[in-house]
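Undergrad: Just need the structure, nothing else, for what follows:
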Amino acid sequence: MSPARPLDKIAAGLAFLLGLAAILGALGSQYIGGLVPCELCLEQRLAYYWGLPLLALILVLWNRLPLPVWYIGMAIVLAIFAWGTYMGAFHAGVEWGFWPGPTACTGLGEEFSLDALNDLKPVIGCDVVQFRFLGISLAGYNALISLAIVVLLFASIAFQYRRNRH
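TA: Now for the predicted structure:
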């Protein structure tokens, strides 16, 4: 029988898998589904582009990292995804009209084409919802997924602290 995996590594691994599924879903919706990401959509992806490689490195080096380095690395990943949660919630609020979005991408209408200017691709306004499921937009789902990742990372840190306290 193999030894039980510590809960800290399981929680961190689940956070990584959830994040990987989310960014692959976002890229799939763009390149396969044809959805055009707005400025805020692209900015929300930064949490995955920065956080997932760092979390993958921590997972690979799990038992080889000095504990203080592990805590600092996990805290950085947690902070990155906390920022991602904020960005997703902010974008969802822009979509619902709770507050204005960046002037560069709000109020453009359903699709604003700059084809006359150097044949650029269509620009989608940050306040335009291209897809909803159960009344929640992709930005809303990103906020929820990023929050779940934050909770899993916090749990991982708490499990590690509890295990090493004794």
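
Undergrad: When you work out contacts or count neighbours from here on, use the C-alpha atoms and nothing else.
TA: Fine.

Undergrad: can you give me the helices for the chain?
TA: In the chain, the segments counted as helices under DSSP state H are 7-31, 39-60, 67-96, 138-165.

Undergrad: With mean neighbour count and distance to Leu120 added, can I get these in CSV?
TA: What follows is the helices of the chain, written out as CSV (neighbours: other C-alpha atoms under 10 Å; distance: least, C-alpha to C-alpha, whole Å):
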stretch, mean neighbour count, distance to Leu120
helix 7-31, 17, 16
helix 39-60, 18, 15
helix 67-96, 20, 24
helix 138-165, 20, 24
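
Undergrad: Which one of those lies nearest to Asn118?
TA: Of all those, helix 39-60 sits nearest to Asn118, with 19.1 Å by C-alpha to C-alpha.

Undergrad: let's see this one next to it:
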Amino acid sequence: MIAALVSTRLRTALVILGVAVATIGGAWIIEAMGFAPCELCLKQRIPYYAGIPLAAFAAIALQRGGEGAARIALALLGLLFAAGTALAFYHSGVELKLFPGPSECSGAMRKAGSFGDFRSSLDKMKVVSCDRPALRIFALTLSNWNILISAGLAGLALRAWRGPRAGA
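TA: Model (predicted):
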């Protein structure tokens, strides 16, 4: 029973690791194809950047008998990807004009009030709009896909975390 439980948690950690790596890899490939990410897109990557090493840690801990540390890592992964789900939901709402987006990347561009403002805005000339999706895949925007992926990863992690403890 204990070996099966650890094995299930290990498989879950490895699935989370694989899906997170594939998701970030896909985002980088799409970016390399010329689709520049907006500010909210970049923020949605943060749970993946934190989640990849955390999932790897959980897998290694389980292989070395550190079930307690792995369970903590799985709980953190669940919370991390739940936050990612919320951020992706917010971004999807911005795209649908249900929520106001950040002023840096939504709505009309502001006019420069002075030459100094104009010069500082030159650094931001490549601002990508958060409220206009650049790409749809099977009718869903990338933030829509991220809702599904992040929610799935959060659910997997929390289910593995909540499972019975070894020896119980």
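
Undergrad: can you tell me how far the counterpart of Ala55 of structure 2 in structure 1 sits from Pro6 of structure 1?
TA: Alignment of Ala55 of structure 2 against structure 1 is given by TM-score structural alignment, with Leu55 as its counterpart. According to C-alpha to C-alpha, to the nearest Å, Leu55 of structure 1 and Pro6 of structure 1 sit 17 Å apart.

Undergrad: hmm, back to that, can you add distance to Ala104 of structure 1 and give the helices of structure 1 back as a markdown table?
TA: Shown next, in a markdown table, are these (distance: least, C-alpha to C-alpha, whole Å):
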| stretch | distance to Ala104 of structure 1 |
| --- | --- |
| helix 7-31 | 20 |
| helix 39-60 | 8 |
| helix 67-96 | 13 |
| helix 138-165 | 18 |
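
Undergrad: between the ones you listed, which gets nearest to Pro122 of structure 1?
TA: Among the helices of structure 1, the nearest to Pro122 of structure 1 by C-alpha to C-alpha is helix 39-60 (12.0 Å).

Undergrad: what packs against that closest one?
TA: Here helix 39-60 of structure 1 touches helix 7-31, helix 67-96, going by 3 or more C-alpha pairs under 8 Å, 6 or more residues apart in numbering; DSSP states H and E.

Undergrad: Tell me which of those helices sits nearest to Gly140 of structure 1.
TA: Comparing the helices and strands packed on helix 39-60 of structure 1 by C-alpha to C-alpha, helix 67-96 comes nearest, at 5.2 Å.

Undergrad: once aligned to structure 2, how far is that closest one on average?
TA: Compared with structure 2 after fitting, helix 67-96 of structure 1 has a mean deviation of 1.2 Å; criterion: mean C-alpha distance after the TM-score superposition for structure 1.

Undergrad: is it true that the match of Ala55 of structure 2 touches Leu17?
TA: No. Judged on C-alpha atoms under 8 Å, Leu55 of structure 1 makes no contact with Leu17 at a distance of 10.4 Å.

Undergrad: rewinding a little: any chance of JSON lines for the helices and strands packed on helix 39-60 of structure 1, columns distance to Leu144 of structure 1?
TA: Output for the helices and strands packed on helix 39-60 of structure 1, formatted as JSON lines (distance: least, C-alpha to C-alpha, whole Å):
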{"stretch": "helix 7-31", "distance to Leu144 of structure 1": "11"}
{"stretch": "helix 67-96", "distance to Leu144 of structure 1": "7"}
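
Undergrad: Of those, which is nearest Val123 of structure 1?
TA: Among the helices and strands packed on helix 39-60 of structure 1, helix 7-31 comes nearest to Val123 of structure 1, with 13.2 Å by C-alpha to C-alpha.
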